[in-house]
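1. need a 3D model of the sequence below.
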Amino acid sequence: MEKYNNVMIKNVVKLCQIQAHHAILEVGFGPGLGLQEALKYLTDPRGRLFGLDVSEYMHEVARERLGPQLASGKVHLLQGRVECIPLPDHCIDGVFHSNCHLYWPDMATATAELLRVMRPGARMLATCDLGFLRRGVEQGFFKGVTVDPRPYMQALRAVGFLGVSMEDLMDEAKSFQVIYATSPPPSTTETQNS
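-> Reported below is the predicted structural model:
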């Protein structure tokens, strides 16, 4: 499964346009593959990487994978749900995740919380493989999960994300989808007061 998801993870991290000094958040980091990939871009000492996952087991796996980076303070693992991200307002330059939005019970709160922690103009990207997910639903997996991306995209728009769109991509003969969204730029008043 790691190899299967790794294509999507590498692409979503690349599409995030991470700069060396950015603060980046991965939601639902699982075994830490996305965190490991994002670290390649965060070469400036100011660059920070945050991972949020509810699973203690995934925290253990990621801690093993990222031990030196955790010890140096470059990576911070946060345990919790996306509906209550333990980070201050407007501190994140980019957010990415893969498939985890399917499991968010309160989409409105989750998307509002993502927007809260993102800096103005920051990018949020999500990957999923709709073909794989639809086959899984047909075979009885993913019970109680909607694989339709439209409710997620509508929730992003409803809380104020801009440029919400979805694109079909292919890499290494694997097709998948990427959902894009951007936090609003600073308001004119905020810009004038800065």
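2. going forward, measure contacts between C-alpha atoms and count neighbours the same way
-> Noted.
3. residue 161 contacts residue 184, doesn't it?
-> Yes - with contact defined as Cα atoms under 8 Å, residue 161 counts as touching residue 184 (6.3 Å).
4. more crowded one of the two?
-> residue 161 (25 against 17; other Cα atoms under 10 Å).
5. here is the second sequence; please produce its structure so I can put it next to the first one:
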Amino acid sequence: MPLLPPALLTAVLRWVPSLSDNLGRPAGPLGWALGKFLFPAVNAGMVRLAVDRLGLVAGERVLEVGCGPGAGLTAALEALRPPPPAAAPPPPGAPSASPSSGGTPPAAPPPPAVVGMDFSDTMVAMAAAAMRAAIADGRVAVVHGDVCAADGLLPALAGGGGGGGAPAPSEAGAAAGVPAAAAPFDAIFHTNCYYFWPDKAGACRNLGAVLRPGGRLLTVYDKVLDERGARVFSSDIVYRLDAYTDALAEAGFVRIHSEDVRDGVKELIVVVAYKAG
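-> Reported below is the predicted structural model:
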């Protein structure tokens, strides 16, 4: 006699591949539930560790790949926030500031300091909602894009969609703010993400193309996936660390270093690489 009734067993077996698919590209009610409840709980420590290890300083630009519902964007924005300047009283007799009467046009606003990219419409919408205020004042942008896109990341970062056959940006993504495509990033990070990339070498080349010379790329993921991931989820997902570090080297990254880090009860793997320059 089966442990579960046949109908329930069939439903469970159908749900497992759906879960695996949704972990890589959340969609529909299950994807929303993962973004609302599972990802914040499971990835909180990884996101905090990634942002801390990046050592972001005010004035830098950072891209999060696979930004999910937006926790990493919030952490990066907080890390980049400069301390408030000390207010100095104006010298005696100094003229008061007055609006410009014309002549010099206003300077173009700087590109967003923090950009989140995801190829899940569900996650783009959730991240855009979470970062609504920062998007409105130009500090953050959220875009729909595929890190493996055959034509690179610039089309997505310029607001033109993910390329490589990816769907056009969702309405939420298109309204979430558009960064200046020509402005390179000082740092890029992603958590529990790289093993979902079918073309790891292409993805690493794309990331290198939008990173400034000397910029850093940081990855954090759960070590248990390196050891048991293929037995738990889809067998066509490659979790091996060497598959990722080889792709980084093939894409021209240097000073590639990995280490094991414990975060509470979790064992994490941290990978750091730099763009030559």
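6. TM-score for this pair?
-> Superposed pair, TM-score by TM-score structural alignment, normalised by the length of structure 1: 0.88. Supporting alignment: 184 aligned residues with a Cα RMSD of 1.8 Å.
7. counterpart of residue 20 of structure 1 over in structure 2?
-> Aligned by TM-score structural alignment, residue 20 of structure 1 pairs with residue 58 of structure 2.
8. the residue nearest to that match when sequence neighbours are not counted: neighbour count?
-> Counting by Cα to Cα, 6 or more residues apart in numbering, residue 58 of structure 2 lies nearest to residue 80, which is 4.6 Å off, once chain neighbours are set aside. Neighbours of residue 80 of structure 2 under the rule other Cα under 10 Å: 18.
9. under the alignment, what does residue 80 of structure 2 map to in structure 1?
-> By TM-score structural alignment, residue 80 of structure 2 lines up with residue 42.
10. moving C-terminal of the longest helix seen in structure 1, what's the next helix or strand?
-> Of all segments of type helix in structure 1, defined using DSSP state H, the longest is helix 2-15. The helix or strand immediately downstream of helix 2-15 of structure 1 is strand 23-27, counting by DSSP states H and E.
11. report all helices and strands that that following strand contacts.
-> Applying 3 or more Cα pairs under 8 Å, 6 or more residues apart in numbering; DSSP states H and E, one finds that strand 23-27 of structure 1 makes contact with strand 48-53, strand 92-98.
12. columns mean neighbour count and distance to residue 173 of structure 1 on top of the ones you listed, output as TSV?
-> Below are those laid out as TSV (neighbours: other Cα atoms under 10 Å; distance: least, Cα to Cα, whole Å):
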stretch	mean neighbour count	distance to residue 173 of structure 1
strand 48-53	22	28
strand 92-98	25	18
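13. turn these into TSV, including distance to residue 176 of structure 1.
-> Listed next are these as TSV, based on distance: least, Cα to Cα, whole Å:
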stretch	distance to residue 176 of structure 1
strand 48-53	22
strand 92-98	11
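14. related to what we said a few turns ago, so which elements touch the longest helix of structure 1?
-> Using 3+ Cα pairs under 8 Å, 6+ apart, helix 2-15 of structure 1 sits against helix 33-39, strand 92-98, strand 118-128, strand 174-182.
15. count of residues packed around residue 111 of structure 1?
-> Residues near residue 111 of structure 1, counting by other Cα under 10 Å: 24.
16. is it true that it touches residue 157?
-> No - taking contacts as Cα under 8 Å, residue 111 of structure 1 lies outside contact range of residue 157: 9.1 Å.
17. in contact with the equivalent of residue 8 of structure 1 over in structure 2, which residues?
-> Residue pairing (TM-score structural alignment): residue 8 of structure 1 is matched to residue 46 of structure 2. When contacts are counted by Cα atoms under 8 Å, 6 or more residues apart in numbering, residue 46 of structure 2 is found next to 191, 220-221, 268.
18. same deal with residue 47 of structure 1?
-> 20-23, 74.
19. change it to 6 Å
-> 20-23 (Cα atoms under 6 Å, 6 or more residues apart in numbering).
20. how many residues are close by residue 129 of structure 2?
-> Neighbour tally, residue 129 of structure 2, other Cα under 10 Å: 17.
21. how about the one 5 residues further on?
-> Residue 134 of structure 2 is surrounded by 19 other residues when neighbours are defined as other Cα under 10 Å.
22. just the element for it, please.
-> helix 132-136.
23. return the set of buried residues in that helix.
-> Neighbour-count burial for helix 132-136 of structure 2 flags 132, 134-135 (criterion: 16 or more other Cα atoms under 10 Å).
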